[in-house]
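Trainee: quick one, structure for this:
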Amino acid sequence: MKFKTTPYHLDLLKDEDRLSAFFEAISEYDGNTDLAYDLGCGSGVLSYFLKDKFDEIISIEINKKTYDCAKDNLAVFDNIEVVNSDVLEYEFTKKADLIVCEMLDTALIDEEEVPILNHVRKFLKKNGKIIPQGIINTAELVNLERHNIHWDEGVNYEVFSKPLVFCELDFLDEINPEVEVDMSLKATKEGLINGLKITSFTKLNDNLIVGPLPMLNPPLLIPLDEKEIKVNDLINVNLKYIMGNGIESIQTQYY
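Mentor: Next up is the predicted model:
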């Protein structure tokens, strides 16, 4: 099927690994199939994947141009209703068996996945499921060429520690969007560090975890003050941010 899209959503559709992962997760869904919500449905491709499984799908998109694309793309399917609304303002009247919400970004900092799910989770049935199911975040010490917060696409950096898992979230749980973690990262080589690399792994279901992809959570590089380190040094870093409040909310310091 050919999809009408905005330029941004065309890039999402071109990321075949991302699409394949979500298609697999939806295909493996084995719960009840009365109603699914697709929150922030974009061009409607995930609703398209859901169409043969569910009696009813409500797909919500806030952006009018993107909504128009989804409305056209899904018009032939009688079991899909496409709504132009902010999810936080939409009047939910029914509980769903499945919520699909792909408002993802590295560590969930720059997208509204957590605020949206905290709002909508009460409209999920008792044994309902969410796709994706959760996220795992890791941190590494790095030396950066650039001294501002940026993603790792097309930039050079050197890694000075093994990944440390600092946060694991299950989207079925109520989540505090304010994150503050103290991390002790062990240096694996000698040199100068001046940043953190944050990597997110998306848990789509119990059997499927997806690492960073071009259009799914590319690693985030965050500056730190410069520090000379030696092998096996423990570097203590405090990291703060607010999920859904953007990269401007990020704060780091040694302790």
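Trainee: for the rest of this, base every contact and every neighbour count on C-alpha atoms.
Mentor: Will do.
Trainee: OK, contacts around Ile135?
Mentor: 107, 168-170, 200-203 (Cα atoms under 8 Å, 6 or more residues apart in numbering).
Trainee: let's see that with 6 Å instead.
Mentor: 168-169, 201-203 (Cα atoms under 6 Å, 6 or more residues apart in numbering).
Trainee: residue contacts, the residue in the chain sticking out farthest from the centre?
Mentor: The C-alpha centroid of the chain is most remote from Lys230, which lies 34.3 Å away (Cα atoms, centre = their mean). Listed by Cα under 6 Å, 6+ apart, the contact partners of Lys230 are Glu190.
Trainee: I'd like to know how far it sits from Leu192.
Mentor: Distance from Lys230 to Leu192, counting by Cα to Cα, to the nearest Å: 9 Å.
Trainee: ditto for Leu239
Mentor: In terms of Cα to Cα, Leu239 sits 19 Å off from Leu192.
Trainee: also Val142?
Mentor: For Val142, the distance to Leu192 - Cα to Cα - is 8 Å.
Trainee: let's see this one next to it:
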Amino acid sequence: MQLFTTPYHYNLLSDYERLSAFFYAIQENSKGIVYDIGTGSGVLSIFASPYAKKVYAIELNQNASLCALENFKSYPNIQLISGDAKNIEFREKADLIICEMLDTALIDEEQIPVIKNMSQYLKKNGKIIPYKILTGIEPVSMKAEHICYENEELPYQEVLGDLQIYNEINFIKEIKENLNVDLQIKINKKGTFSGVKLTSFTLLTQDMVCGPTPMMNPPMFIPTSKINVEKNNKIRINLKYQMGGGLDSIRIKAKKIFK
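Mentor: Sure thing, here's the model as predicted:
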């Protein structure tokens, strides 16, 4: 499949693990009326087209919209709508809503604000892809002193403890955008605790898990104050952020528990 695309969406299309997972989830769940929010190049709408009566593809970015319009020429049941999905009033209710505006812990993309608006247009037994997001936290020793994502150029980060799931978002249910959680994390090895690693796992359907992948929810590192730790020490973490509020909304405090 050859598609017109922006440079950013070209990178998304190159993430084959992400793309194939969405393909199978959409293939299994598409029917009737489908909304594809943040369609980008339109590839997810194209996946849904053979199984849906009508696909509404919504895109805010003008350059991406122009690419999608070209890509939809051979798909008469796909209609492009240019605009912000948070502000559009739709006339039909959906059997399926696809919204891949994901980011680690749902912090730096507008997945949550968009889904909260779109849920009113979902039929009673309608479905949303993705179905759920799980986010976990690990204590780390990190060199970077700023929030960053995992990539090949990032200095080595040493994980000091086990992954602990602290947040579970089911997109069908009511969602609170502001998170404020107190956690107690056990240290498994001696070192310098200086940050946390957040990892999000995407359940596209109830039985299909994907990610993180290079272009979907790469792990995020958040620095904290430095604390010398020994094996079996415990760290108390207070983590706050707004889902959809951007990286500037992140606040974190950490201290060793003395007993």
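Trainee: now, of the contacts of Ile135 of the first structure, which are buried?
Mentor: 169, 201-203 (16 or more other Cα atoms under 10 Å).
Trainee: out of the residues you listed, which is nearest to Asp182 of the first structure?
Mentor: Closest approach to Asp182 of the first structure among these (Cα to Cα): Leu169, at 16.9 Å.
Trainee: which SSE is the closest one in?
Mentor: Per DSSP states H and E, Leu169 of the first structure falls inside strand 164-170.
Trainee: same check, this time on Lys116 of the second structure
Mentor: Per DSSP H and E: helix 111-118 holds Lys116 of the second structure.
Trainee: how many residues are close by the residue in the first structure that Lys123 of the second structure lines up against?
Mentor: Matched by TM-score structural alignment, Lys123 of the second structure corresponds to Lys125 in the first structure. Lys125 of the first structure: 16 surrounding residues under other Cα atoms under 10 Å.
Trainee: between whichever strand or helix holds Lys125 of the first structure and strand 164-170, how big is the angle?
Mentor: Remark: Lys125 of the first structure resides in strand 124-131, with elements defined by DSSP H and E. Calculated by axes from the mean of the first three to the mean of the last three Cα atoms, to 10 degrees, strand 124-131 of the first structure forms an angle of 140 degrees with strand 164-170.
Trainee: please compute how far strand 124-131 of the first structure lies from its chain's middle.
Mentor: 18 Å (Cα atoms, centre = their mean, to the nearest Å).
Trainee: hmm, back to that, on average, how far is the strand holding Leu169 of the first structure from the matching bit in the second structure?
Mentor: Compared with the second structure after the fit, strand 164-170 of the first structure shows a mean deviation of 0.4 Å (mean Cα distance after the TM-score superposition for the first structure).
Trainee: next secondary structure after that strand?
Mentor: strand 178-186.
Trainee: helices or strands up against that next one?
Mentor: strand 234-242 (3 or more Cα pairs under 6 Å, 6 or more residues apart in numbering; DSSP states H and E).
Trainee: contact partners of the strand it packs on?
Mentor: 177-186, 249-255.
Trainee: what sits closest to Asn79 of the first structure if chain neighbours are left out?
Mentor: With sequence-adjacent residues excluded and distances taken as Cα to Cα, 6 or more residues apart in numbering, Asn79 of the first structure is closest to Glu56, at 4.8 Å.
Trainee: measure the aligned partner of the one you found in the second structure to Leu80 of the second structure for me?
Mentor: In the second structure, Glu56 of the first structure lines up with Lys54, judged by TM-score structural alignment. In this structure, Lys54 of the second structure and Leu80 of the second structure are 11 Å apart, going by Cα to Cα.
Trainee: which element is Leu204 of the second structure on?
Mentor: Assigned by DSSP H and E, Leu204 of the second structure falls in strand 191-205.
Trainee: average gap between that strand and the first structure?
Mentor: Mean for strand 191-205 of the second structure is 0.4 Å (mean Cα distance after the TM-score superposition for the first structure).
Trainee: now do stretch 18-27 of the second structure
Mentor: Stretch 18-27 of the second structure sits 0.8 Å off on average (mean Cα distance after the TM-score superposition for the first structure).
Trainee: in the lengthiest helix in the second structure, what counts as buried?
Mentor: Identified as the longest helix of the second structure according to DSSP state H is helix 16-29. For helix 16-29 of the second structure, burial by neighbour count (16+ other Cα under 10 Å) applies to 17-19, 21-23, 25-27, 29.
Trainee: in the stretch 1-150 of the second structure, which spans are strands?
Mentor: In the stretch 1-150 of the second structure, the strands defined using DSSP state E, counting those that start in this stretch lie at 33-37, 54-59, 78-82, 94-99, 122-129, 132-141, 148-149.
Trainee: still on that earlier bit, more neighbours, Val142 and Leu192 of the first structure?
Mentor: Neighbour count, other Cα under 10 Å: between Val142 of the first structure and Leu192, Val142 has more, with 23 against 17.
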